[in-house]
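S.K.: Pasted the sequence and its predicted model underneath.
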Amino acid sequence: MSFELRVKSLIEEKQLIQQDDHLLIAVSGGVDSMALLHYFVQTKDKWGIKVEAIHVDHMLRGEASAEDRAFVQRYCDNHEIYLHAKAIPIPEIMALENGNTQLICRRERYQYFKEVMQKINASKLVTAHHADDQLESVLMALTKNATINSMQGIRPQRFFAGKSLIRPFITVTKSEIREYLLRQGLDYREDASNFKDTYVRNRFRHHVVPLLEAENPRVTEQVTHFTEQLQEDDAYLMTLAEDVFSRTVKKLDENTYSMEIEAFQLVPLALQRRLILILLNYLYKDSNTIQSYALLASILKLCDTTAGYAEVHLPEEFLAVRRYGKLSIQKKEPLEGQTSPEKKIISTANGWTTLTNGERLCVVKLPDLSSELLTDTAQLFYFNASKLKLPLYVRTRKEGDRMLLKGMDQPKRLSRLFIDEKIPLNERNSWPLLISPSDEVVAVIGVRMGMFFSNTPQPNDDTVLIVD
C-alpha cells in the first residue's frame, strides 16, 4: 500500500478528520512536519477542511532557528497557507527555572499551540509523530516505567485544549515520510541537535533501534501492531473495570474512598490493577504518579489479605488503610492551624477568578460588558440570572454528578460526558465544574456548557460569563 493510502486509511479508520475541520498543523521545518503540511495542502480540498500552520522558534540555535522559521514561511507563502509563528526565549526561561530543556520547550510550545487554537477556533492540532517515534517511546517506557499505560505508546488521537490532537503519520516510518517528501520534490531543514546523544530519545534512536532493525527490518511495523492491540485490549478491560469500580468502590467524600477487600479479591487480577488505576486517577492529576508501578504494587499488597491493620503512605498526604476487611484511602488530617481551601465563588462582584487549569472566569451584567474585559481568546456565554441564580462556584466532580444539556430531556452523567468528549482519565477528577447555588452542574469548563447558556444573547438574557 502506498504512503498516501496508508495515511488515508488510518484517518478514515480512526475518524481523525471530519468534513469542515479546521486543522492547525505544527511545523518545525524538518522532514516529518514538512511532509505532514504538504500532505494536507495537497488533500485539503478532498477532505473538505481548512488548514493553517504553526511554528515555534525556541531560540536555541541562533541564526539556524531563524532560518527554520523563514523556510517554513516561504513554503506557506507559496501555497497560500497562513502561518502562526512565535519566537520563545527558551534560554532565558531556562536561566530562571534551571529546568529540563526538553520539558520547558514542550511546555512553552504547547502553550502557544493552545493559545492559537483558541484564537482561531481550530478543531484539531496535527503533529507529525510517526512509527519510529512509537518504537522509541515503547523502548524508553520499557527501560523506565513499564506499566500497561506507558507501553501503549503514542495514540493516534488525544484530547487537547478542549479539542483534539491527531497524529495521522503514526503508522508510517520516517524513511517512508522522507521518500514521500522527496518524490514531491520538496526540501526540509535538518536540526543539528538531532545528531547529538545528549537526549535519551536520541541515544535510543542512534544506538538501540539500529540493533533491533538489524535483527528484524520490520521491527517498527511490529511495534506499531503491538501498541494498537494493546490499546484496543486495554480500552475493553478499562470498560469492564469502570463497571466493576462503580459497584465495588464507594466514594464517601471528595478525598475518601472505601471498598470491601473480599469483593476486590474476587475480581481477576487484570481488573484489580485497573480498579486501582481508576482510583489513582480520582486522587491524582500527575500522570507519573498515576502510572507509578511502586504505588500500584503497594496498594495491591494491602489487599492480599483481609486480616489485621496495615497502612501505606501515598503521595500528596493520602493514606491507604486496611482495617476490618476494608481498604480505605483518605486524605490525612490537616495539621493544627491548617484549613482546607475555600470554594471559588463566581459572581458579578468578584471580578476575574483563575482556576487550577489556568482558565479565568468572570461574570458581568450584560450592560457592563466592555472591550476592556475581552481578549482574543475570550469566550462569551449568555444567560438569564433569574433562571440561573448567582453566585456560581467551582468545584471538581462528585459521584453521580449530571448536567442537563440543550435538547435533552434527562441530564447526562458526567462520567459519560467525559468519555464522549475524550477527556483523559487522569484529568477527569480535577476538571473544574461550574456549579449553581443548588449544587447543580451547569458547565464543564472548556468542554460543554449546560442548558442555561447561549453563545449569542437571547431576548431575556441579562448576564454573561466570560471564559478566557
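M.R.: Noted; the coordinates are in hand. Numbering: from 1, shown residues only.

S.K.: from here on, contacts and neighbour counts on C-alpha atoms
M.R.: Will do.

S.K.: all helices for the stretch 201-350 of the chain, in order.
M.R.: 209-215, 219-248, 261-265, 269-283, 287-290, 293-302 (DSSP state H, counting those that start in this stretch).

S.K.: could those helices go into JSON lines alongside mean neighbour count and distance to Tyr324?
M.R.: Formatted as JSON lines, the helices of the stretch 201-350 of the chain follow (neighbours: other C-alpha atoms under 10 Å; distance: least, C-alpha to C-alpha, whole Å):
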{"stretch": "helix 209-215", "mean neighbour count": "13", "distance to Tyr324": "51"}
{"stretch": "helix 219-248", "mean neighbour count": "16", "distance to Tyr324": "16"}
{"stretch": "helix 261-265", "mean neighbour count": "17", "distance to Tyr324": "9"}
{"stretch": "helix 269-283", "mean neighbour count": "20", "distance to Tyr324": "20"}
{"stretch": "helix 287-290", "mean neighbour count": "16", "distance to Tyr324": "27"}
{"stretch": "helix 293-302", "mean neighbour count": "16", "distance to Tyr324": "12"}
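
S.K.: Included below, for side-by-side comparison, is a second structure:
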Amino acid sequence: MKVDTEGWSENNHVVLAVSTGIDSMTLLHQLISHLKHSYAKLTCLHVNHQIRSVASEEEAFIKAFCATHDIPLYVHHLDLSSVVAKGNSIESEARHARYQWFDEMMLELNADVLLTAHHLDDQIETIFYRLMTGRSTRSSLGMSQHTLRGHYSLYRPLLTIAKSEIHNYQKRYQIPYYEDETNAENHYVRNDIRNRILPEIEANRHLSTEQLLKLKDWHDEQLKVIRNEAYQFIDNSIEFCQQNTKILISRSQFLNLRHAVKMAVLDKVFEIVSLDRPITEKTYDEWFKQLAENIAQTTLYTTDKWIIHIAYDKFIIMANYEAKLQPTKINQQGIYNFGHYTIQVTKHVPLDCFPLVVRTRKDGDKFALNGRAGHKKVSRLFIDEKVIQSERDEIPIIVNAHNEIIAVGTLFLKQNYEQLIFIRNTGEEWNYER
C-alpha cells in the first residue's frame, strides 16, 4: 500500500486525526513504520464524541497505543447531548466541532500539516452523496487531497487507495483497531450509500462506481471555468465602497451572466464581506427572479449586519447600520462629518442662520425651489433623482435657524448658499448633480 506523501516534507510537524478505526490506525502504522523519516515530528489528535458505549474504551486504547510508541496525543471530549435530545442529525454538528478543535490545536502546536485517513471509497461515497443531495452546483464534487485551512494544510494521503487495500495491509501487519458499530446502521444517509446503494451498483456488471471519479474531474474543471469567469466579473464590474461596507453591482450586467456564474459571483462576494450565514441555491433563484422583473426597489435579504436589495439599475449589498444618524448642531464655520458626508461651512454664512442643524429626512419635509415660486417635497426629490431607499436615510438635510431647508445632501443647495456651504459624499459611489 503506497501512501502519498507529497503533502508534507521531512521538516514538517505532522498531526494525524485518529479515530481508532481501521483507516486511521492503518495510516498511523504507516507513519511510525515505513514513513517515519518523512516528517520531523508526529502528533495525534483524538475526538471522543461520548455517544457510543465503547467511546471511553477507544480513548483508553489510543492513549495506551500512543504511549507505547512515544507519540504525543491530545484528546477532546465533545458534548452533543443537546443535538441528540432535539433529534437532529449529529453528523454535520460533530464534523464542525471536530474541525473547530483541530484548527485550535494546529495553532497551539504550531503544526504544519493535518492528516486524515479518507480513502478512495470515501471519495466515491462523497461524490454520490453530493450529487444526490443537490450539493454539487457550487462546490467540488468530491474531497480535495490538499486543502489550505488558514495557518496549516489539510492533507488526505489515502484518497487514491481503495478500502480493500487498507484491509489487506491491516491483516498483513495485524494492526489493532476498533470497528464503529454505527457504520452498519443504514438510517444514516452516508451509511446507506456505503452499505446498500453503492454495492448494488457494483453488483450490476454494466455499472461502475468508479465512473463517478471521471465525473468529478470533469465537474471540477467546469467549476474552475465558472469561478474564473465570476472573478473576472468581480474585478471588472463590481464597486467595493466604504471599506467593503457597500457593494454595487450593475443589475443588467449581472443578469447577463450565466446562472452558475451568478451564484459563483455572490458566493465570492459574500466570502469577501464575511456574510454570517450561507445562502441556499433556492434563495439565489428567488433573488434572480426578482432582479429580472420590473421592480424599481425592493429588499431581498436582511440580517443584523447586512442588507441586500435592488435599487433601480443596481444590485446592492451594504452594511446594516443599526443606529440611525443623530442630528448635529453647527454654531460656527468648520468642516463637519455626517455619516459618509463632509459638510464645509465657510465664515461667510450669515450669523442669523446659526445654529444650523444637520439631520436625516422627516416625513413632510419641503424646501423652497430655486428661482421659482413654490416648494418641493424632499421625498419627491429622492424619487426624481432615483435615490435608493437606504441612501435616503443617510443623506444630510441642513436646516437654518429660520427652519428653512437649505440643503439636501448633494442633490439640492439653496442658491444663496452655493458659495457658502460645500457638501461632499465621501462614499463616492453616488454621483448626484445639484
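M.R.: Received it, and whenever you're ready, just let me know what you need. Remember, it's a predicted structure, so these values are computed and weren't measured experimentally.

S.K.: related to what we said a few turns ago, just put the helices of the stretch 201-350 of structure 1 in TSV and tack on distance to Phe418 of structure 1.
M.R.: Below are the helices of the stretch 201-350 of structure 1 laid out as TSV (distance: least, C-alpha to C-alpha, whole Å):
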stretch	distance to Phe418 of structure 1
helix 209-215	37
helix 219-248	13
helix 261-265	25
helix 269-283	13
helix 287-290	17
helix 293-302	24
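
S.K.: now for the ones you listed, which one comes closest to His22 of structure 1?
M.R.: Smallest distance to His22 of structure 1 across these (C-alpha to C-alpha): 26.6 Å, for helix 219-248.

S.K.: Once aligned, what mean separation remains between the closest one and structure 2?
M.R.: Following superposition, helix 219-248 of structure 1 is found to deviate from structure 2 by 2.7 Å on average (mean C-alpha distance after the TM-score superposition for structure 1).

S.K.: now for the helices of the stretch 201-350 of structure 1, which one comes closest to Arg155 of structure 1?
M.R.: helix 219-248 (8.2 Å).

S.K.: what angle separates the closest one from helix 269-283?
M.R.: 80 degrees (axes from the mean of the first three to the mean of the last three C-alpha atoms, to 10 degrees).

S.K.: Tell me which of the helices of the stretch 201-350 of structure 1 sits nearest to Ala53 of structure 1.
M.R.: Proximity to Ala53 of structure 1 (C-alpha to C-alpha) singles out helix 219-248 among the helices of the stretch 201-350 of structure 1, at 27.3 Å.

S.K.: What is the aligned counterpart of Glu213 of structure 1 in structure 2?
M.R.: Matched by TM-score structural alignment, Glu213 of structure 1 corresponds to Glu202 in structure 2.

S.K.: And that match, how far from Gln211 of structure 2?
M.R.: According to C-alpha to C-alpha, to the nearest Å, Glu202 of structure 2 and Gln211 of structure 2 sit 11 Å apart.

S.K.: which SSE is Met105 of structure 2 in?
M.R.: Assigned by DSSP states H and E, Met105 of structure 2 belongs to helix 90-109.

S.K.: what's the mean distance for that helix versus structure 1?
M.R.: Mean for helix 90-109 of structure 2 is 3.1 Å (mean C-alpha distance after the TM-score superposition for structure 1).

S.K.: list the helices and strands that helix packs on?
M.R.: helix 81-85 (3 or more C-alpha pairs under 8 Å, 6 or more residues apart in numbering; DSSP states H and E).

S.K.: Tell me which other helices or strands the helix it packs on touches.
M.R.: For helix 81-85 of structure 2, the packing partners by 3+ C-alpha pairs under 8 Å, 6+ apart are helix 90-109.

S.K.: The helix it packs on: which residues count as buried?
M.R.: Neighbour counts using 16 or more other C-alpha atoms under 10 Å place 94, 97-98, 102-103, 106 of helix 90-109 of structure 2 among the buried residues.

S.K.: repeat for stretch 166-183 of structure 1
M.R.: For stretch 166-183 of structure 1, using 16+ other C-alpha under 10 Å, the buried residues are 166-174, 177-178, 180-181.

S.K.: That one aligns to what range in structure 2?
M.R.: Using TM-score structural alignment, stretch 166-183 of structure 1 pairs with 155-172 in structure 2.

S.K.: any idea which element Phe367 of structure 2 lies in?
M.R.: For Phe367 of structure 2, the element it lies in under DSSP H and E is strand 366-368.
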